[in-house]
Each structure stands twice: as structure tokens, then as C-alpha cells.
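Asker: Take this sequence and fold it.
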Amino acid sequence: MMKIAVTSVMVDDQEKALHFYTEILGFVKKRDIPMGEHRWLTVVSKADQDGVELLLEPMGFEPAKVFQKALFDAGIPLTSFNVDDLDRDYQRLLDLDVEFSVPPTQMGPVKIAVLKDTCGNHIQLAQV
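Answerer: This next block holds a predicted model:
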């Protein structure tokens, strides 16, 4: 049986990303291992600290920068996080000056919103 242990989000600045993903979104830093110029830097959900790690992946590969910019310019979220109460989290994040490209919107059985993570990505929040 396979399971997902680590997934990644491309970021243009690991320190800025760490601040946003921990101080703003509320994740917890799990690993911070120096790897030359960059770090193996992961965060996890406070509610599941032994669960899937999100690697804040530095953009050292030029084609990754092109891919990230193309997704961002098209308004396509790089990834999606589940939330229990989208309206509450939307308001909390607005109060922290987070910019949203899509406000809470009902899409069939799912309510979504899309935020800008300050690191070059659109991130979808979903309440299922």
C-alpha cells in the first residue's frame, strides 16, 4: 500500500513562504534541514502533525518558474487545502490582509475560495 508522505508547493522565497504558511495559514514547521543554498523545509497541519508534509520547494529550476508563472497568470491554483468552515477562514485571512482572487463560491457540493500565497501561487481552500 502506498500513501502520500510529502507533496510540494513551489515558492520564490523559502523564508517568506515559511512565514505565510505558518503565521498566516496556521501550519506548523516540521522539518528544516540545510541543503546547500536552500533547505528541506516542510510544514504540516496543526491537526495532523504526523500527516502529509508540505515541502516549501525553492524555485531553482528555470522551467519550474515558467510553469509557476503560467499557472498564476491563468488563475489556476497550484494545490488545494480542505477547511472546516470556509467563511470563517476567509474572514480571518482577510483580516490578516490575505488577497483572494476568488471569494467563497459554491461549486456544487463544495464551497471554494482561492488566495494568493505571496510566493507566486494561487491556493484553493475547499469546504466539502
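
Asker: from here on, contacts and neighbour counts on C-alpha atoms
Answerer: OK.

Asker: Would you check how far apart the closest residue to Val6 other than its chain neighbours and Phe20 are?
Answerer: Closest residue to Val6 in three dimensions, ignoring its sequence neighbours and counting by C-alpha to C-alpha, 6 or more residues apart in numbering: Glu53, at 4.6 Å. Glu53 sits 16 Å away from Phe20, going by C-alpha to C-alpha, to the nearest Å.

Asker: Please apply the same query to Gln106.
Answerer: Plainly put, Gln106 is 26 Å away from Phe20 if you go by C-alpha to C-alpha.

Asker: this one as well, want them side by side:
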Amino acid sequence: MIVTTTSIFVDDQQKALEFYTSKLGFQLKNDVPLGADRWLTVVSPEAPDGVELLLEPSGHPAVKPFKEALVADGIPFNSFGVEDVRAEYERLTALGVEFVQKPADMGPVITAVLDDTCGNLIQIASTKA
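Answerer: So this is what the prediction gives:
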């Protein structure tokens, strides 16, 4: 068994698509209309046939309080691996991405946490050399 798709709840699918592609660098994989919403997935350009990230609409009543509680407590919803957190922090900051945690040494990894503009905190992490 393997993971093929994972999801993140987003407030606005189009806004999320623009952020995840133009800022974070993911590539569009699927965009299938489903009534008012879409089956909208992105993938890493480094693994175009790898795990898809579904930009899931936040319409279910349980989603809003769940997301708000995570953000209020500073808990990232997902974690993305990068080669160099500090370099990625600089690249993303230059693109206007807001971070709620600057790069920090966390034992065997370095992490930073960003706001995805769609109601989520996202951690980026890299292992120390």
C-alpha cells in the first residue's frame, strides 16, 4: 500500500492553486470540475508521478473550527521536505510569503513555518547534513 493522494483544506481553490504553484513551486496535476468545486491536485516537479496534494474545499462545517484551532495553536497542517530550509525561506520571503516561524534548529532537522494564505500553516523541513 502506498500514499497516492493527501489533502489540505483550502478556503479558495483558485487562490490556493495560484499560491501552491506560483509561490511554492508545485505543478498542476488534475483540475476536474465537480459542480461548484474541483478535484484539484498539485505535485512536486521533482516527483510528477508521486504523491498528489488535493486542494480540498473547506466547505464542511467541521473544517473551519479545526483549521482555526490549529492556526491559533501554531500547529502546521502539513510538512514539506526541502533541501535547504534557510535557502527556501529566503526564496519564499522574496516572493512575499509570510512565515510565522523563521528557520529554527530542531535537533536533527531545521524547520520553518509559513502561512499558505488559505487558512493553514505549513512547515518546511530539511535534515541536517
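
Asker: Wait, the residue nearest to Val6 of the first structure touches Val44, no?
Answerer: Yes - judged on C-alpha atoms under 8 Å, Glu53 of the first structure makes contact with Val44 at a distance of 5.1 Å.

Asker: Spit out the residues that contact the two alike.
Answerer: Taking C-alpha atoms under 8 Å, 6 or more residues apart in numbering as the contact rule, the neighbours common to Glu53 of the first structure and Val44 are Lys30.

Asker: re earlier: who has more neighbours, Gln106 and Phe20 of the first structure?
Answerer: Phe20 (17 against 12; other C-alpha atoms under 10 Å).

Asker: my read: that one touches Asp117, true?
Answerer: Yes - the criterion here is C-alpha under 8 Å, and Phe20 of the first structure meets it with Asp117 at 7.0 Å.

Asker: Give the other helices and strands that the one helix or strand Arg88 of the first structure maps to contacts.
Answerer: Assessed by DSSP states H and E, Arg88 of the first structure sits inside helix 86-95. Contact analysis of helix 86-95 of the first structure by 3 or more C-alpha pairs under 8 Å, 6 or more residues apart in numbering; DSSP states H and E lists strand 100-107, strand 110-116, strand 122-127 as its packing neighbours.

Asker: Where in the second structure does that helix align, residue-wise?
Answerer: Residues 85-94 of the second structure are the counterpart of helix 86-95 of the first structure, counting by TM-score structural alignment.

Asker: Mean distance between that stretch and the first structure after superposition?
Answerer: Here stretch 85-94 of the second structure is compared with the first structure after superposition; its mean distance to the aligned residues, by mean C-alpha distance after the TM-score superposition for the first structure, is 0.6 Å.

Asker: buried stuff in that stretch?
Answerer: Val85, Arg86, Glu88, Tyr89, Leu92 (16 or more other C-alpha atoms under 10 Å).

Asker: what does stretch 55-71 of the first structure give?
Answerer: By neighbour count on 16+ other C-alpha under 10 Å, the buried set for stretch 55-71 of the first structure is Leu55, Leu56, Glu57, Pro58, Met59, Lys65, Gln68, Leu71.

Asker: One more: stretch 40-54 of the second structure?
Answerer: Residues of stretch 40-54 of the second structure classed as buried by neighbour count (16+ other C-alpha under 10 Å): Leu40, Thr41, Val42, Val43, Ser44, Val51, Glu52, Leu53, Leu54.

Asker: Quick one: the buried residues of stretch 85-94 of the second structure as a markdown table, columns for distance to Gln13 of the second structure too.
Answerer: What follows is these, written out as a markdown table (distance: C-alpha to C-alpha, whole Å):
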| residue | distance to Gln13 of the second structure |
| --- | --- |
| Val85 | 26 |
| Arg86 | 28 |
| Glu88 | 24 |
| Tyr89 | 24 |
| Leu92 | 20 |
